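> Based on what follows, work out the 3D shape:
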Amino acid sequence: MEFLETIRDFTETGGQVLLVIGFLIFVMWLLILERVLYTFIGHRQFKKECIAQWNARSDKSSWYAEQIRQKVISQLTMRFSQSIPVIQALVALCPLLGLMGTVTGMIEVFDSMAMLGSGNARAMASGVSKATIPTMAGMVGALSGVFASTWLARKAKVEKTHIEDVISLDHEG
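Below you'll find the predicted structure:
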């Protein structure tokens, strides 16, 4: 219960944009965790099936066999990097939403200055916190997602190279 009150207080301090940023980060990390689980669990099995299917072929040197090889490599690559572009888009959206929170917070600062004058520090502090907290939240979400999405993209590239090597070795032999 206390945890929910802390989240509510933090959201009130940073404004409604924090809810959107929080939801965005939650979805981004769900996709990242799904890709990590697929990397370590599901992909190995699918890769073994594709390699076994390729090894079961008698014809590995014709033009048609090369097209099937390219199809297998493409299927593995597409399946491995399925959500990575969405994750990268969510990473890019985090700081943009943080900037939107900055703008809305500064608008509140200017409104309080217009209504109460520039001498009311308490009213200005509320708007300044609504301006800085969403920016911080957006940057933290983006930084955490950048590391994960970079790792996933690099892993997908390495995996594509690996499968090309495995199938081409069989192709040449």
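> all contacts plus neighbour counts: C-alpha atoms, from now on.
OK.
> Show me the helices in the chain, by range?
Secondary structure of the chain by DSSP state H: the helices cover 2-14, 17-37, 43-55, 63-80, 84-116, 121-172.
> export those to a markdown table and tack on mean neighbour count?
Formatted as a markdown table, the helices of the chain follow (neighbours: other CA atoms under 10 Å):
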| stretch | mean neighbour count |
| --- | --- |
| helix 2-14 | 14 |
| helix 17-37 | 18 |
| helix 43-55 | 15 |
| helix 63-80 | 16 |
| helix 84-116 | 19 |
| helix 121-172 | 18 |
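> List the residues that contact the residue nearest to Val103 when sequence neighbours are not counted.
Distances taken as CA to CA, 6 or more residues apart in numbering place Ala131 nearest to Val103, at 6.6 Å, with adjacent residues excluded. Counting by CA atoms under 8 Å, 6 or more residues apart in numbering, Ala131 makes contact with 14, 101-106.
> any idea how far Leu169 lies from Gln53?
15 Å (CA to CA, to the nearest Å).
> What of Leu31?
29 Å.
> How about Lys60?
From Lys60 to Gln53 the distance is 12 Å (CA to CA).
> Another for comparison:
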Amino acid sequence: MPMLESLLVPYRQFDEFLDLGGWVVGWIVLCALVMWTLVLERSWFLLRIYPQLRNDCVREWREREERTSWTAQRIRTAMVSELRLAMESGLPIIRVMVPMSPLLGLLGTVVGMLQVFDAMTAARSADTRAMADGISHAMIATMAGLVVSLLGLFCAHLLGSRVKLETAKLNDLLDAAP
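As a prediction, the model looks like this:
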């Protein structure tokens, strides 16, 4: 039984965090889960799947007999664009989650402050315990939204830079093909 208790500690701490932050933190966590799922999927694609697609594209270009005509160059441009679009898939959703997280945190701040004002109105005085609960909701929601947003911003920039770099490399590979 002690082992089960120790395994449940992270779950209990997470559940306590959700309770302290209010219902908005649940939406921020959902936003973070969607964002991290996409970040991991895009990372997997760029590390494992894209190299094979790039190699297939380069092989197909090198197997072409004619590579200098206007038509051949348009085909080359289409090949590069197709792979770039495959690499960028999912990035727009990650970029939407970045500003959405702090906005949800702001919503949590407003909800928490409304709880403070409701507590003050109900008690007809400044009940510090009730006010502290509302302020706790407000600050935890704000913090959670900002943390998710900052991490998402970093990942979106990292993935976007990698897409630009890989697109430039692909252009070079197809130009240099003898």
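> Any idea what the TM-score comes out to?
The TM-score (TM-score structural alignment, normalised by the length of structure 1) is 0.95; 171 aligned residues with a CA RMSD of 1.0 Å.
> thinking again about what came up before, and the residue nearest to Val103 of structure 1, what pairs with it in structure 2?
Using TM-score structural alignment, the equivalent of Ala131 of structure 1 in structure 2 is Ala138.
> so what corresponds to Val91 of structure 1 in structure 2?
Checking TM-score structural alignment: Val91 of structure 1 goes with Val98.
> what residues are up against its match?
Taking CA under 8 Å, 6+ apart, one finds 148-150, 152-153 in contact with Val98 of structure 2.
> go again using 10 Å as the cut-off
31-32, 35, 145-156 (CA atoms under 10 Å, 6 or more residues apart in numbering).
> Name the nearest of those residues relative to Leu7 of structure 2.
Ala32 (23.0 Å; CA to CA).
> how about Glu2 of structure 1, what's its match in structure 2?
By TM-score structural alignment, Glu2 of structure 1 lines up with Val9.
> again with Ile21 of structure 1
Using TM-score structural alignment, Ile21 of structure 1 sits opposite Ile28 in structure 2.
> who's in contact with that match?
The contact partners of Ile28 of structure 2, taken as CA under 10 Å, 6+ apart, are 34, 97, 100-105, 108, 141-142, 144-149.
> quick revisit: quick one: the match of Glu2 of structure 1 from Pro99 of structure 2, how far?
31 Å.
> Also Ala176 of structure 2?
40 Å.
> so stretch 62-69 of structure 2 matches what in structure 1?
The aligned range for stretch 62-69 of structure 2 is 55-62, by TM-score structural alignment.
> Counting neighbours, show which residues of that stretch come out buried.
For stretch 55-62 of structure 1, a neighbour-count test (16 or more other CA atoms under 10 Å) marks Lys60 as buried.
> Pull up the distance across that stretch, start to finish.
15 Å.
> quick one: contacts of that stretch?
Stretch 55-62 of structure 1 has contacts (CA under 10 Å, 6+ apart) with 49-50, 54, 65-66, 68-69, 167-168, 170-173.
> how many neighbours does Ala126 of structure 2 have?
Using other CA atoms under 10 Å, Ala126 of structure 2 has 14 other residues around it.
> Aligned to it, what sits in structure 1?
Aligned partner of Ala126 of structure 2 by TM-score structural alignment: Gly119.
> wait, doesn't its match sit right on Ala125?
No: using CA atoms under 10 Å, Gly119 of structure 1 makes no contact with Ala125, being 11.3 Å away.
> Find the residues that touch each one of these two.
By CA under 10 Å, 6+ apart, the residues touching both Gly119 of structure 1 and Ala125 are Ser112.
> how far away is the residue nearest in space to the middle of structure 1 from His43 of structure 1?
Computing the C-alpha centroid of structure 1 and ranking residues by CA atoms, centre = their mean puts Ile87 first, at 2.6 Å. Note on Ile87 of structure 1: its distance to His43 of structure 1, by CA to CA, is 18 Å.
> quick one: contacts for the nearest residue to Gly14 of structure 1 once chain neighbours are set aside?
Nearest residue to Gly14 of structure 1 in three dimensions, chain neighbours excluded: Lys130, at 4.2 Å (CA to CA, 6+ apart). Applying CA under 10 Å, 6+ apart to Lys130 of structure 1 gives the contacts 10-18, 101-109, 124.
> Go again with 7 Å.
Shown in contact with Lys130 of structure 1 (CA atoms under 7 Å, 6 or more residues apart in numbering): 13-15, 101-102, 105.
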